[in-house]
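Participant: attaching a predicted model along with its sequence, questions to come.
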Amino acid sequence: MKKVLVVCTGNTCRSPMAEGWLNKKLAGTRWVAESAGLATVNGALAAPEAVEAMQEVGVDLSGHASQMFSRRGMAEAEVILAMTEAHRREILRRFPEAEKKTFLVHGFGPGGARDVEDPIGLPVEAYRKTRDELIRALGDFVLDLAERGELR
């Protein structure tokens, strides 16, 4: 299996939402998604608002437990997707060798690379907005994989 690792700050909102959606879309392919945080503690649950927003699109985050971004996670990943340019820079500061496989989530479609804002502490409506943004951006990523013949 090939792994895509999605990275944010706390691994309780954006990256688990992206991981769940990617695993739904990549089911039956040779790809699997995982997620991690740059500043988290291992074992934290997904934000309840993230769980609710993703349940609405058929993705269950209730069993999610956060994990810290690590050398092992970096090495095992074929692709690393960062939520923000600051995350991408921090990943490369820690692991310069990851440069060729580290991208912004928004790096694959029209509109150019841009950050995915953190909804933490906001109402569930903000999580729905983030979810919808991630679905669009990750759709561009999956399309890129398909166009390169990576989903066979």
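Facilitator: Yep, that arrived.

Participant: only C-alpha atoms from now on, for both contacts and neighbour counts.
Facilitator: Noted.

Participant: residue 128 is in contact with residue 53, isn't it?
Facilitator: Yes - look at residue 128 against residue 53 with Cα atoms under 8 Å: they come within range, at 5.4 Å.

Participant: more neighbours: these two, which one.
Facilitator: Between residue 128 and residue 53, residue 53 has the larger neighbour count (other Cα atoms under 10 Å), namely 23 against 18.

Participant: so who does the more buried one touch?
Facilitator: 124, 127-128, 131 (Cα atoms under 8 Å, 6 or more residues apart in numbering).

Participant: just the ones of these in strands?
Facilitator: Of those, none are assigned to strands by DSSP state E.

Participant: and stretch 122-134, which residues are buried?
Facilitator: Within stretch 122-134, the residues scored as buried using 16 or more other Cα atoms under 10 Å are 124, 126-128, 130-131, 133-134.

Participant: out of those, who's nearest residue 7?
Facilitator: Lowest distance from residue 7 to those (Cα to Cα) belongs to residue 134, with 12.8 Å.

Participant: and the comparison structure, right after this:
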Amino acid sequence: MKVLFVCTGNTCRSPMAEALLTHKLPEIKAQSAGVFAGMDQSASPHVITALKEKGIELQHHSQPITEELVQWADIVLGMTSQHKQSLVMQYPQYEEKYFTLKEYVSSDDKEIDGDIPDPFGGSLEVYQETLQELEYLITLLIEKINK
């Protein structure tokens, strides 16, 4: 399976999700991109620190969302409903691939609503909280992939 994570600038949430998934499930193919991302920006220093505390080294350079990336992916997981909506507006022909991360990992007995807040500009503690939330969601994602 090929998973594309999408956030705003591709320097915080989506690179964290990509790093967590590939760390926990190395055989999966994952990438990340941003709906308003520039090219080749490093991940936020707090992202690198928070991941390093979990034993994950991150070498990341941002990239904007492209049709090629969307075509490549089996599923495209946005961090917010706005990211999903932006994808629908840009590339409506692939709408069946688009979910928010929380929407995708929800199940009949465990519905998870809401967006994953952007930690950009926050303290290291804010980034650690985002990472903790993403760890939980990535664990649910792996359970779903392995079914």
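Facilitator: Alright, I've got the coordinates. Small disclaimer: the values here were computed from a predicted structure and weren't measured.

Participant: check which element follows the helix or strand hosting residue 6 of structure 2 along the chain.
Facilitator: Per DSSP states H and E, residue 6 of structure 2 falls inside strand 2-7. Heading C-terminal from strand 2-7 of structure 2, the first helix or strand you meet, by DSSP H and E, is helix 13-24.

Participant: which other helices and strands contact the longest helix along structure 1?
Facilitator: As assigned by DSSP state H, the longest helix anywhere in structure 1 is helix 124-147. Counting contacts by 3 or more Cα pairs under 8 Å, 6 or more residues apart in numbering; DSSP states H and E, helix 124-147 of structure 1 is packed against helix 14-26, helix 48-55.

Participant: let me know which of these is tucked in deepest.
Facilitator: Burial of those is given as mean neighbour count (mean count of other Cα atoms under 10 Å); helix 14-26 ranks first at a mean of 23.

Participant: average gap between it and structure 2?
Facilitator: With mean Cα distance after the TM-score superposition for structure 1, helix 14-26 of structure 1 departs from structure 2 by a mean of 0.6 Å once superposed.

Participant: give me the contacts around that helix.
Facilitator: Applying Cα under 8 Å, 6+ apart, the contact partners of helix 14-26 of structure 1 are 5-8, 32-37, 46, 50, 54, 59-61, 64, 83, 118-119, 130-131, 134-135, 138, 142.

Participant: name the helices or strands packed onto the very next helix or strand once past that helix?
Facilitator: Using DSSP H and E, the helix or strand that follows helix 14-26 of structure 1 in sequence is strand 31-37. Counting contacts by 3+ Cα pairs under 8 Å, 6+ apart, strand 31-37 of structure 1 packs against strand 2-8, helix 14-26.

Participant: please redo it, this time with the cut-off set to 10 Å
Facilitator: Judged by 3 or more Cα pairs under 10 Å, 6 or more residues apart in numbering; DSSP states H and E, strand 31-37 of structure 1 is in contact with strand 2-8, helix 14-26, helix 71-76, strand 79-82.
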